[in-house]
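# here are the coordinates; sequence isn't available:
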């Protein structure tokens, strides 16, 4: 038998003018905590529009004030939104307004300042995660270590359909995720140049968590 084909590595980076404008405002050092938080939520909604473009629908008969006809309604697997703590929270909290029936999970990771590798400290996922399409959120895909560790955790819990949603990514992080999990699609607002010596995205927007929560 011929060997199975390797999974296609998927990457979506929509170049929508509104998305680019809001992201540019997030990058600006003059943007304060309140506005940054609002922009992060708005960018997350625009990314969700792209990430959920392939959700399945099925016709359902409904009556409008004028007629009865078939209209598309969501079908297929139910959804789960999983945030990598803490910065991913802003993304799931905005997205759940679009899909209030989605279940929400959390994976706690922090990056060791010396090794830059992720350290896990918390995981709480829906019990039926294996039956749901999972949208994993983290504003920054830098080294890729935290994303890979979170995807490892999801798959160990039974998740089979996973998309990673990020606001900013770099080639190093994208490659690391795709090398470890080529079946996972990455949906990102922008792909920046790379990382500095401290593992931060350049030109980037600073530390997303600190700017969202005003902790620095």
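Sure thing, it's come through. Keep in mind the model is a prediction, meaning the values are calculated, not measured. Numbering: from 1, shown residues only.
# From here on, just use CA atoms for contacts and neighbour counts.
Will do.
# In three-state terms, how would the residue nearest the centre of the chain be classified?
Residue closest to the average C-alpha location in the chain (Cα atoms, centre = their mean): residue 165, at 1.9 Å. Taken by DSSP: H, G, I helix; E, B strand; the rest coil, the conformation at residue 165 corresponds to strand.
# Which element, helix or strand, includes the residue of the chain most remote from its centre?
Centroid-distance maximum for the chain: residue 66 at 40.1 Å, with Cα atoms, centre = their mean. For residue 66, there is no host helix or strand (DSSP states H and E).
# Give me the neighbour count for residue 181.
Using other Cα atoms under 10 Å, residue 181 has 16 other residues around it.
# now residue 24
For residue 24, using other Cα under 10 Å, the count is 13.
# Check it against this one:
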């Protein structure tokens, strides 16, 4: 396993993924489980955030020193539209984070990624940017999105996804070796249409009911 790749290898994660893989899972349950898993991804991705000490008053009136997050140090950057599926759970976990958006779509024939839209908060270069997409298949969209985000000056990046293919992990790691990849599973590989096997199907379509 590559050094920059982290798999959340936990019984409950495997359990919840088994439901997501089931094509008969109702859309309401699919959305709920995606949200639950995105919280776990956020937990793992934010383990190294810097903290500052602050004096607070306890319920009994005494003073103690507590640790709190540095102000405005985190940005979630979903790759639209599917990446937005992970955003709600991430914000449940870190509601103070800022949010940017990027639209990168792979061409169905060439599989090459094309950028259509990019909007980021101010001082992006000073933040940890967590790029969100449920699936890491060929890696083309992730590579293009991260390249664009780096152009905005970001130095610290993490890519978070539910399921990845070995081909996508390899491609992203080679293109951006400084970016940590966090995923719930690395599956068997890609089929002839570059869909992940066993995968989740089209996670965006399943999440949005399209």
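The structure has been received and is ready for your questions. Remember, predicted model here, so these are calculated numbers, not experimental data.
# How close are the two chains, by TM-score?
Taking TM-score structural alignment, normalised by the length of structure 2 as the basis, the two superposed chains have a TM-score of 0.95; 208 aligned residues with a Cα RMSD of 1.4 Å.
# Spit out the contact partners of the residue nearest to the centre of structure 1.
Applying Cα atoms under 8 Å, 6 or more residues apart in numbering to residue 165 of structure 1 gives the contacts 47, 51, 135-139, 186-188.
# Looking at structure 2, name the residue matched to it.
Matched to structure 2 by TM-score structural alignment, residue 165 of structure 1 sits across from residue 160.
# what separates its match from residue 142 of structure 2, distance-wise?
10 Å (Cα to Cα, to the nearest Å).
# what touches both of these two?
residue 133.
# so how many other residues sit close to residue 194 of structure 1?
Burial measure for residue 194 of structure 1: 18 neighbouring residues, criterion other Cα under 10 Å.
# Quick check: the aligned residue for it in structure 2?
Per TM-score structural alignment, the equivalent position to residue 194 of structure 1 in structure 2 is residue 189.
# Beyond the helix or strand hosting residue 182 of structure 2, next helix or strand please.
Take DSSP H and E as the rule and residue 182 of structure 2 turns out to sit in strand 180-186. Per DSSP H and E, the first helix or strand lying C-terminal to strand 180-186 of structure 2 is strand 189-190.
# Now find how far off-centre that following strand is within its chain.
For strand 189-190 of structure 2, the separation from the chain centroid amounts to 20 Å (computed by Cα atoms, centre = their mean, to the nearest Å).
# distance from it to structure 1 after superposition?
Mean deviation of strand 189-190 of structure 2 relative to structure 1 after superposition (mean Cα distance after the TM-score superposition for structure 1): 0.2 Å.
# Strands along structure 2, start to end?
Remark: strands assigned in structure 2 by DSSP state E are 5-7, 51-57, 63-69, 74-80, 98-99, 101-106, 113-119, 128-132, 135-136, 156-164, 180-186, 189-190, 196-197.
# wait, which of the ones you listed is closest to residue 206 of structure 2?
strand 135-136 (12.5 Å; Cα to Cα).
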